[in-house]
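S.K.: Sequence and predicted structure are below.
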Amino acid sequence: MFNDRSSPLSLLQTRRSGKPRDLIAPGPDEGQLRKILEVAQRTPDHGKLAPWRFVIVPLEKRDALAALLETAYRAEKPDAGRLEMESMRQFAHQAPTLVVALSAPVEGSKIPVWEQELSAGAAIMNLLHAAHALGFAAGWLTGWASYNEDVRAAFAKAGERIAGFVFIGTAGREQEERPRPEYDNIVSVWDR
């Protein structure tokens, strides 16, 4: 069982992202989404800078997002075929809830940008945990749309970057486990 909510530890041990293309309604309502984003803020944040932001893309704005993605993709890849363009539209319409997560480092801070970016990633992880704790499935995607300058400019302020698109909804099909790293391959004991 994935995202087992019987205890906090069980939830973490069974955490599994949902594939955004498989997420269906219902998604979180306004109050649940607010709670999810409030939990996302409770993340390690050296210097108390809050070097991240979240932009909610409501369902009624998904056509506008699809148009933005299609225009930006066509500008970058003028020879893109029909299937590539359809994938841009599908990306915008996945899942009932979409949150664009932004890395928003505070310039001039003594806290290195690297640490601020790690905090943004931790905030997104908390967002996923909160969504799962409320019984939803969620997935964090990056890819082409995260790195395109036109798409970035539509969501981010100067100096900010898209850290990912977080899709939230209900799993529309059985989730499958993915390979996980072997413990001994990622954990060692320092012995110098």
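M.R.: Arrived safely. Numbering: from 1, shown residues only.

S.K.: alpha carbons only for contacts and neighbour counts from here, please
M.R.: OK.

S.K.: how much space is there between the residue nearest to residue 151 when sequence neighbours are not counted and residue 158?
M.R.: Leaving out its chain neighbours, the residue that sits closest to residue 151 by CA to CA, 6 or more residues apart in numbering is residue 145, at 6.3 Å. Counting by CA to CA, to the nearest Å, the separation of residue 145 from residue 158 is 17 Å.

S.K.: Next: residue 192.
M.R.: To residue 158, residue 192 is 44 Å away according to CA to CA.

S.K.: helices or strands up against the longest helix seen in the chain?
M.R.: For the chain, the longest helix by residue count, based on DSSP state H, is helix 113-133. Contacts defined by 3 or more CA pairs under 8 Å, 6 or more residues apart in numbering; DSSP states H and E place helix 113-133 against helix 8-13, helix 30-40, strand 52-57, strand 97-103, strand 137-141, strand 161-171.

S.K.: Would you indicate which residues of the second one are buried?
M.R.: I take that to be helix 30-40. For helix 30-40, the neighbour count (16 or more other CA atoms under 10 Å) marks 33, 35-37, 39-40 as buried.

S.K.: Put this next to the previous one:
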Amino acid sequence: MPDRNEAALAFLATRRSRPHKLLQPPVPERAELEELLAIGARVPDHGKLEPWRYIVLEKAAMTRLAGAVAARAEARGEDEGRRDKIVAQYANASLCVAVVSAPKPADIPLEEQVASAACVAFQLLNACLAAGWGANWLTDWPAFDRPFLESELGLAAEETLAGFIHIGTAASAPPERPRPDVPALTRWVSA
């Protein structure tokens, strides 16, 4: 029989992201965040390419980005309600980690490299939650808007964003939400 890590399984069975609206200071100190980033990097990585990188966005950077998102939303013609909602994600955040998919020239398919970056985002999210922090993985249009990504985050043409991991202290625990019907989504093949 395999050695079961009951504590890890219990955590994974009940993990729940914390809505960004509930996140507030304090945030992890730099040393703790560095530990969480190292844990985030422990993911499947075919070819050991490390096809991802981090951009740590502290409060002042998030405030700056809120202004850039507002300007970009106007240029895109976003409606005011949607613009204000997205701007608030940046303006109200005290700490965020942008997980960048940074593919490398290799025989490893691009899809595998992009999937590895998504694994980094999810591993970092879970590491934050396991360490007792509130965290949430967000995207929305700024995560896919090339002018915003290149001018505000410095992404290269071949890079994309896996997501923004917002980190802080959860003001309260969110209610449980409906979960997938796993048996309905599972097909067993025996021959």
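M.R.: Nice, thanks for sending it over. Bear in mind the structure is a predicted one, so any value in this text is a computation, not a measurement.

S.K.: What strand or helix carries residue 80 of structure 1?
M.R.: Secondary structure assignment for residue 80 of structure 1, by DSSP states H and E: no helix or strand.

S.K.: show me the contacts for it.
M.R.: 73-74 (CA atoms under 8 Å, 6 or more residues apart in numbering).

S.K.: any idea how far it is from residue 87 of structure 1?
M.R.: For residue 80 of structure 1, the distance to residue 87 of structure 1 equals 11 Å [CA to CA].

S.K.: list the contacts for residue 141 of structure 1?
M.R.: Going by CA under 8 Å, 6+ apart, residue 141 of structure 1 touches 164-166.

S.K.: What's the match for it in structure 2?
M.R.: Matched by TM-score structural alignment, residue 141 of structure 1 corresponds to residue 138 in structure 2.

S.K.: For the residue nearest to residue 17 of structure 1 when sequence neighbours are not counted, grab the count of nearby residues.
M.R.: Using CA to CA, 6+ apart and skipping the chain neighbours, the partner closest in space to residue 17 of structure 1 is residue 139 (5.0 Å). Counted with other CA atoms under 10 Å, residues neighbouring residue 139 of structure 1 total 22.

S.K.: pretty sure residue 139 of structure 1 contacts residue 19?
M.R.: Yes. With contact defined as CA atoms under 8 Å, residue 139 of structure 1 reaches residue 19; the gap is 5.8 Å.

S.K.: on that earlier part again, now render the buried residues of helix 30-40 of structure 1 as JSON lines, adding distance to residue 180 of structure 1.
M.R.: Output for these, formatted as JSON lines (distance: CA to CA, whole Å):
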{"residue": "33", "distance to residue 180 of structure 1": "29"}
{"residue": "35", "distance to residue 180 of structure 1": "29"}
{"residue": "36", "distance to residue 180 of structure 1": "26"}
{"residue": "37", "distance to residue 180 of structure 1": "27"}
{"residue": "39", "distance to residue 180 of structure 1": "26"}
{"residue": "40", "distance to residue 180 of structure 1": "24"}
